[in-house]
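# let me see the structure of the following:
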Amino acid sequence: MLLTTLAGLGFGLSLIVAIGAQNAYVLRQGLRREHVLAVVIVCAASDAVLILVGVAGFGALIRTVPWLLIVVRIVGAAFLLGYAALAARRAVLPRPLDTSVVGTAASLAQVLATTAALTWLNPHVYLDTVVFLGSVAAAHGDERWYFGLGAVLGSILWFTALGFGARLLRPVFSRPVSWRILDIGIAVIMTVIAVSLLFGIGS
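The predicted structure follows:
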């Protein structure tokens, strides 16, 4: 039981720690110290739902409706390109030091909506979490739920560390140029993921 849980923890972390749209957003919110707890909860809770769905065997169902992933790819790519444009705009437009560090505060509703969109409109999360992780969990037979529990714990640990640990980088981001570099990086990441989603249609 313990070994299976630890296996799920390690496997879950191996899937989630890669730099992506969701992680980039969590990092940015952590640096801004803006609704960090809410962002962490949404990301971790969403992952938990998707992991449990995968462990329950719904990955096989997703594979039978490929058109659904195509729709998610298109909508997700459009959203990511829009967010990339906003990040690029922030990187280009000059702004004083205080707003570079704090930025224009977004409402809790806006932050939650963006977090949810970056999570649920990303088809990779379904392929990795529901299909892939679900398939690996199934190999553990009756202990697959312990494997899923480990993966859920991995998500909680990762998003908590990323969101609240980002404040350790605040001295680096006390300069406007650091925020510009971050926003350029976010714009590039979002664009690359969006393009990969569009090129992946039909594959």
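
# only C-alpha atoms for contact and neighbour calcs from this point on.
Fine.

# residue 189: what's it in contact with?
Residue 189 sits next to 20-21, 84 when contact means Cα atoms under 8 Å, 6 or more residues apart in numbering.

# how about the helix or strand harbouring residue 73: buried residues?
Assigned by DSSP states H and E, residue 73 belongs to helix 66-92. Of the residues in helix 66-92, 69-70, 72-85, 87-88, 90-91 count as buried by neighbour count, 16 or more other Cα atoms under 10 Å.

# what does stretch 162-172 rub up against?
In contact with stretch 162-172 (Cα under 8 Å, 6+ apart) are residues 23, 26-31, 33, 36-37, 39-40, 178.

# now, among the residues you listed, which is nearest to residue 149?
Minimum separation from residue 149 among the contacts of stretch 162-172 (Cα to Cα) is found for residue 40, which lies at 17.6 Å.

# follow-up on the earlier one: packing partners of the helix holding residue 73?
The elements that helix 66-92 packs onto, with contact taken as 3 or more Cα pairs under 8 Å, 6 or more residues apart in numbering; DSSP states H and E, are helix 108-120, helix 123-125, helix 176-199.

# before we move on, the earlier item: which one of the contacts of stretch 162-172 is nearest residue 63?
For the contacts of stretch 162-172, the nearest to residue 63 is residue 23 (26.0 Å; Cα to Cα).

# need the contact list for the closest one.
Residue 23 makes contact with 17, 162 under the criterion Cα under 8 Å, 6+ apart.

# Three-state assignment for it, please.
helix (DSSP: H, G, I helix; E, B strand; the rest coil).

# one step back: next step: the contacts of stretch 162-172 restricted to helices.
Among those, DSSP state H puts 23, 26-31, 36-37, 39-40, 178 in helices.

# can you list those residues in CSV and add distance to residue 132?
What follows is these, written out as CSV (distance: Cα to Cα, whole Å):
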residue, distance to residue 132
23, 20
26, 24
27, 25
28, 28
29, 29
30, 29
31, 32
36, 29
37, 28
39, 25
40, 23
178, 36
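
# sequence B follows; please return its structure for comparison with A:
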Amino acid sequence: MPLLTTAIAGFTFGLGLIVAIGAQNAFVLRQGLRREHVGVVVAVCAVSDLALIAAGAAGLGAIVAAHPRVLAAVTILGAGVLLWYGVSAAIRAIRGSGGLEPGADASKGLRETLLTAVALTWLNPHVYLDTVVLLGSVSASYATPWAFAVGAGAASIVWFSGLGFGARGLAPLFARPATWRVFDAVIATAMVSIAVSLLAGLA
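Sure thing, here's the model as predicted:
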């Protein structure tokens, strides 16, 4: 199969995995709307995805799948992070403290933003199940798995860049405090629901 065709298949598959409501995407969107450390957040998420995709294509998925206790530990940690992020969003929704201007609510410094981006990426068990295990398995079905991985990596770069830097197009809508309340309420509900489902899956 031609390399370009395989890369396109990887791009499509990768985009299908990454375009979903989740803590990582919500965080990138929020930073993009507020225009705070957008480049750093986009870089952390994209580079992390590239590393995980490469690991999956290299066969790490089989190792992860063979150690359920490790995955269970990551799941518990990830659920804790999601609950924390969900509760934070709920508090913002109740207080109505969201805004586009830096300082409209408690703006995060670069270090805190960086740590949050890393935690929401690497402590998310879905990352390992989808990116490493699932994507790694699918890439192995192609004659040139690395071409598939390159396509999936390109999808991550395009998505996070578009989400972070393109968020400013939604600025007029999010100029209203009520929109932020709805946004944070939706995020809070989604994050808590995901966390609960992850913990329930361990039972």
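
# re earlier: so which of the contacts of residue 189 of structure 1 hold up in structure 2?
Compared against structure 2 with both residues aligned by TM-score structural alignment, their matches' Cα atoms under 8 Å, these retain 20, 84.

# and the contacts of residue 189 of structure 1 as TSV, adding distance to residue 163 of structure 1?
Compiled in TSV, the contacts of residue 189 of structure 1 are given as follows (distance: Cα to Cα, whole Å):
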residue	distance to residue 163 of structure 1
20	14
21	14
84	20
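
# ok, so of the contacts of residue 189 of structure 1, who is nearest residue 187 of structure 1?
residue 84 (4.1 Å).

# that closest one pairs with which position in structure 2?
By TM-score structural alignment, residue 84 of structure 1 lines up with residue 86 in structure 2.

# which ones are touching that match?
187-192.

# which one is it nearest to, not counting chain neighbours?
Leaving aside its sequence neighbours, residue 86 of structure 2 sits nearest to residue 188 (Cα to Cα, 6 or more residues apart in numbering; 4.1 Å).

# show the contacting residues for that neighbour.
Counting by Cα under 8 Å, 6+ apart, residue 188 of structure 2 has contacts 85-90.

# try it again at 6 Å.
For residue 188 of structure 2, the contact set (Cα atoms under 6 Å, 6 or more residues apart in numbering) comprises 86, 89-90.

# need these in a markdown table (columns: distance to residue 137 of structure 2).
Listed next are the contacts of residue 188 of structure 2 as a markdown table, based on distance: Cα to Cα, whole Å:
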| residue | distance to residue 137 of structure 2 |
| --- | --- |
| 86 | 31 |
| 89 | 35 |
| 90 | 37 |
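
# nearest to residue 123 of structure 2, of those?
residue 86 (14.7 Å).

# show the contacting residues for the most centrally placed residue in structure 1.
Closest residue to the average C-alpha location of structure 1: residue 22 at 2.6 Å, with Cα atoms, centre = their mean. The contact partners of residue 22 of structure 1, taken as Cα under 6 Å, 6+ apart, are residue 118.

# on the three-state scheme, the counterpart of residue 106 of structure 1 in structure 2 is what?
Under the alignment (TM-score structural alignment), residue 106 of structure 1 pairs with residue 108 in structure 2. With three-state DSSP as the basis, the three-state label of residue 108 of structure 2 is coil.

# surely residue 44 of structure 1 and residue 157 touch.
No. Residue 44 of structure 1 is beyond contact range of residue 157, at 8.7 Å (criterion: Cα atoms under 6 Å).

# these two: who's more crowded?
residue 44 (21 against 15; other Cα atoms under 10 Å).

# please, which helix or strand holds the counterpart of that one in structure 2?
Using TM-score structural alignment, the partner of residue 44 of structure 1 in structure 2 is residue 46. Per DSSP H and E: residue 46 of structure 2 is located in helix 38-57.

# next, count neighbours for residue 180 of structure 2.
Residue 180 of structure 2 has 22 nearby residues by other Cα under 10 Å.

# equivalent analysis for the one 4 residues further on, please.
Other residues near residue 184 of structure 2 come to 25 when the count uses other Cα under 10 Å.

# same check on the one 10 residues further on?
Using other Cα under 10 Å, residue 194 of structure 2 has 18 other residues around it.

# state the distance from it to residue 147 of structure 2.
32 Å (Cα to Cα, to the nearest Å).

# how about residue 30 of structure 2?
On the measure of Cα to Cα, residue 30 of structure 2 and residue 147 of structure 2 end up 32 Å apart.

# cool, residue 36 of structure 2 as well?
34 Å.

# and residue 191 of structure 2, by the same measure?
In terms of Cα to Cα, residue 191 of structure 2 sits 33 Å off from residue 147 of structure 2.

# can I get the helices and strands packed on helix 66-92 of structure 1 in a markdown table with distance to residue 2 of structure 1?
Shown next, in a markdown table, are these (distance: least, Cα to Cα, whole Å):
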| stretch | distance to residue 2 of structure 1 |
| --- | --- |
| helix 108-120 | 29 |
| helix 123-125 | 26 |
| helix 176-199 | 36 |
